[in-house]
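Novice: sharing a model that was predicted from the sequence below.
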Amino acid sequence: MNKSQALVVDDEPDILDLLKITLGRMDVRAVTATTVAEAKRQLERNRFDLCLTDMNLPDGTGFDLLRHLNEHYPEIPVAMITAHGNLESAVAAMKAGAFDFVAKPVDLQSLRALVGSALKLRGRAPASDERAGVGTRLLGDSPAMERIRHLIAKLARNQAPVFITGESGTGKELAARLIHAQGPRGEGPFIAVNCGAIPHDLVESELFGHKKGSFTGATGDKEGLFQAAEGGTLFLDEVADLPLQAQVKLLRAIQEKCVRPIGTQHEVAVNARIISASHRDLNAEVEKGHFRQDLFYRINVIELRMPALRERPEDIPLLAEQLLGRLGRGQTDGTPASGMHLSAAAIEALKRHAFPGNVRELENILERATALTDGQRIEVADLYLTKGEPATTRPRAEEPVDDAVPLADYPGELETGAILGALEKAHWNRAAAARKLGLTPRSLRYRLARLGIE
């Protein structure tokens, strides 16, 4: 393999020498330039695997060179050298297509990590979403899903923070996993955390770690999630649920690329890409004072919106087929569901359904249908879909569940309602209720435990 080569553009001799020496120790040959014009000439003469450019140059800016590279050499990752603390320039550079940024004075450890990640893109063909592993493919052939696949492939080639929006059940974590798997960090860890599930007094400990004895209950040293994601990706799901105090420290961690574990006086450098997500409108949360504007500005460098299922009804037949196959392989009582399929009328009914719970709701509907259907063909009546628009409020516990099954914000309550209705009619005899539902007692016990029904 030919030796890696980087184009380094800066008008400060000391910076050029430092970068040249550092790259040389990584077995990367540095070709230097001090102006935009000279950099363009070098690009015409040589093949480069990476470009490092200062923001301010005698005859233009780093943005001028970035635009030139994006237009004529889109395969070359570009990292911008910015002034210390100039967050706006760094964000603007990544919005314009920069791979990453490094701040002056240049931290050599961060620089080496950046160069290592960039070089992993060399000669790399676009990856398919199957690289993320079994069960993590983006299903659907609709134009909306084709756009999502294209954007994911593009986002995977840089290190800019990504903010994924979309309703619950649209696959935000799946999109984050695919961005990670298809990028240069794909071999590193993918650490996912639901920020809303962490008690507020433990958020800082979970994210940044702590030392033994730093607070009551700290019986040993604990590595934070930032450190656990070293060399990989940290996915902050439902980031809007973070308390304001933790948001301040998260902003510093992202901006400075270092964290301070609770109970220590020193900071630890971290190298993790940040992808965050929320089903809430963060602009509205900022206006309410619930989310810091500067943090939103930092994590929302690039936004990826996942489409709702009702926006792509043409994908429902394929999704349903795949979900039925998965449900068949996962039967808890050992009985296969191979051959289980939807009638044409059932498919049309699903296409007309609004799906407030999106793909998660579709899976729940099909799981219930496979449990309650006699035979292998699922009809419209087996889906228990309500007429008209789905309810927007959760049904009260005392409302009876009879022939009609109420819809709720969370599709798991559909199954809960059907099971509670059968139990009530069977006078809370589980064996009799299982027979009414067409389940084995073991399958009913599994569902009761999964749904948290005592």
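Specialist: That came in fine, so what should we check first? Here the structure is a predicted model, which is why all the values come from computation and not from measurement.

Novice: CA atoms for contacts and neighbours, from now on please.
Specialist: Will do.

Novice: look at the residue nearest in space to the middle of the chain and tell me its secondary structure.
Specialist: Centroid-nearest residue in the chain, with CA atoms, centre = their mean: residue 176, separated by 2.4 Å. Of the three states, residue 176 takes helix under DSSP: H, G, I helix; E, B strand; the rest coil.

Novice: this is the comparison structure:
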Amino acid sequence: MELRDPPTLPHILLVEDDTISQAYFRAVLESLPARVDATATQACALARARATRYDLWLIDLSLPDGTGTELLAQLLDRWPQPPPALAHTAEAGPGPRAEALRAGFGDLLVKPVSSAGLAAAVRTALAAGVALPDWDNAAAAIALNHDPANVKALRRLFLDELPGAHAAVVDSARKGDAATLRARLHRLQASCGLVGAPRLADAVESLRRTPESQAALERFDHAARDLIR
């Protein structure tokens, strides 16, 4: 029998100062499965993150020695190419969510969060952190009946239209024009599937789910610009 190396588990930094909540989060995360380093303060989290490249940061917005948004800003200074980050808080309402998304968190989980909800949010965030290729030739070939000429022609048209679509999405997102943003993203998502542009498609879906998120908008901007070059 061929022996294979065990799969590498995602490594998560959990920042939560309430001992019961920390134990609950750890149990759910480890059941995914995942490796979890749990800390209760900004200082401890920064010490951990200086030495370890994590696959996800899961951070409480309220900590004994500061806020989760302050912690995220310091982590982003340390890691210019950061992993996904999720915030969690016991405070419901639009204010904390908007603040978290502006700070760069991908989403905000409101406690108490169900085990299924926590697991789903973490899986989605981890998937978003996986590096996708700009082009998937196999997917495009399947979508266009395995005709290389069709793939080439449609990609040329896609790239001709992408600068205008990119500018329209960024403009509508910054203006908070939700209707225009949804329409533009819907058209782009369909086009990405046809031409086999998985990285941009993933960024489009992330922005569609969290249109208020500055991090999602930046992911979209970078993915589109890399194709436009």
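Specialist: Looks like it arrived, so ask away. Only a predicted model underlies this, so the values are computations on that prediction, with no experimental measurement involved.

Novice: any idea what the TM-score is?
Specialist: Once superposed, the chains reach a TM-score of 0.64 (TM-score structural alignment, normalised by the length of structure 2), with 188 aligned residues with a CA RMSD of 4.2 Å.

Novice: ok, back up a step: where's the residue nearest to the centre of structure 1 relative to residue 448 of structure 1, distance?
Specialist: To residue 448 of structure 1, residue 176 of structure 1 is 31 Å away according to CA to CA, to the nearest Å.

Novice: also residue 344 of structure 1?
Specialist: 31 Å.

Novice: of these two, which one has the most company?
Specialist: residue 448 (16 against 13; other CA atoms under 10 Å).

Novice: so which elements touch the strand or helix carrying the more buried one?
Specialist: Per DSSP states H and E, residue 448 of structure 1 falls inside helix 441-451. Other elements packing on helix 441-451 of structure 1 under the criterion 3 or more CA pairs under 8 Å, 6 or more residues apart in numbering; DSSP states H and E are helix 430-437.

Novice: what range in structure 2 matches the helix it packs on?
Specialist: Using TM-score structural alignment, helix 430-437 of structure 1 corresponds to no residues of structure 2.

Novice: list of residues touching that helix?
Specialist: Residues outside helix 430-437 of structure 1 that contact it (CA atoms under 8 Å, 6 or more residues apart in numbering) are 371-372, 419, 422-423, 425-426, 440-441, 444.

Novice: likewise stretch 32-39 of structure 2?
Specialist: Residues from elsewhere that reach stretch 32-39 of structure 2 (CA under 8 Å, 6+ apart): 9-17, 22, 26, 29-30, 45, 119.

Novice: and which of those residues is nearest to residue 149 of structure 2?
Specialist: Closest approach to residue 149 of structure 2 among these (CA to CA): residue 10, at 40.1 Å.

Novice: give me the nearest residue to that closest one, chain neighbours excluded.
Specialist: What sits nearest to residue 10 of structure 2 in space, not counting adjacent residues and going by CA to CA, 6 or more residues apart in numbering, is residue 34, at 5.1 Å.

Novice: could you count how many residues lie near the one you found?
Specialist: Residue 34 of structure 2 has 17 neighbouring residues, counting by other CA under 10 Å.

Novice: so what corresponds to it in structure 1?
Specialist: Aligned by TM-score structural alignment, residue 34 of structure 2 pairs with residue 28 of structure 1.

Novice: how close does that match get to residue 2 of structure 1?
Specialist: Look at residue 28 of structure 1 and residue 2 of structure 1: by CA to CA, they are 10 Å apart.

Novice: got it, and residue 136 of structure 1?
Specialist: Taking CA to CA as the measure, residue 136 of structure 1 falls 35 Å from residue 2 of structure 1.

Novice: neighbour count: these two, which is higher?
Specialist: residue 136 (16 against 4).

Novice: just the element for the more buried one, please.
Specialist: Assigned by DSSP H and E, residue 136 of structure 1 falls within no helix or strand.

Novice: for it, which non-adjacent residue is closest in space?
Specialist: Once flanking residues are discounted, residue 136 of structure 1 sits nearest to residue 174: 6.3 Å by CA to CA, 6+ apart.
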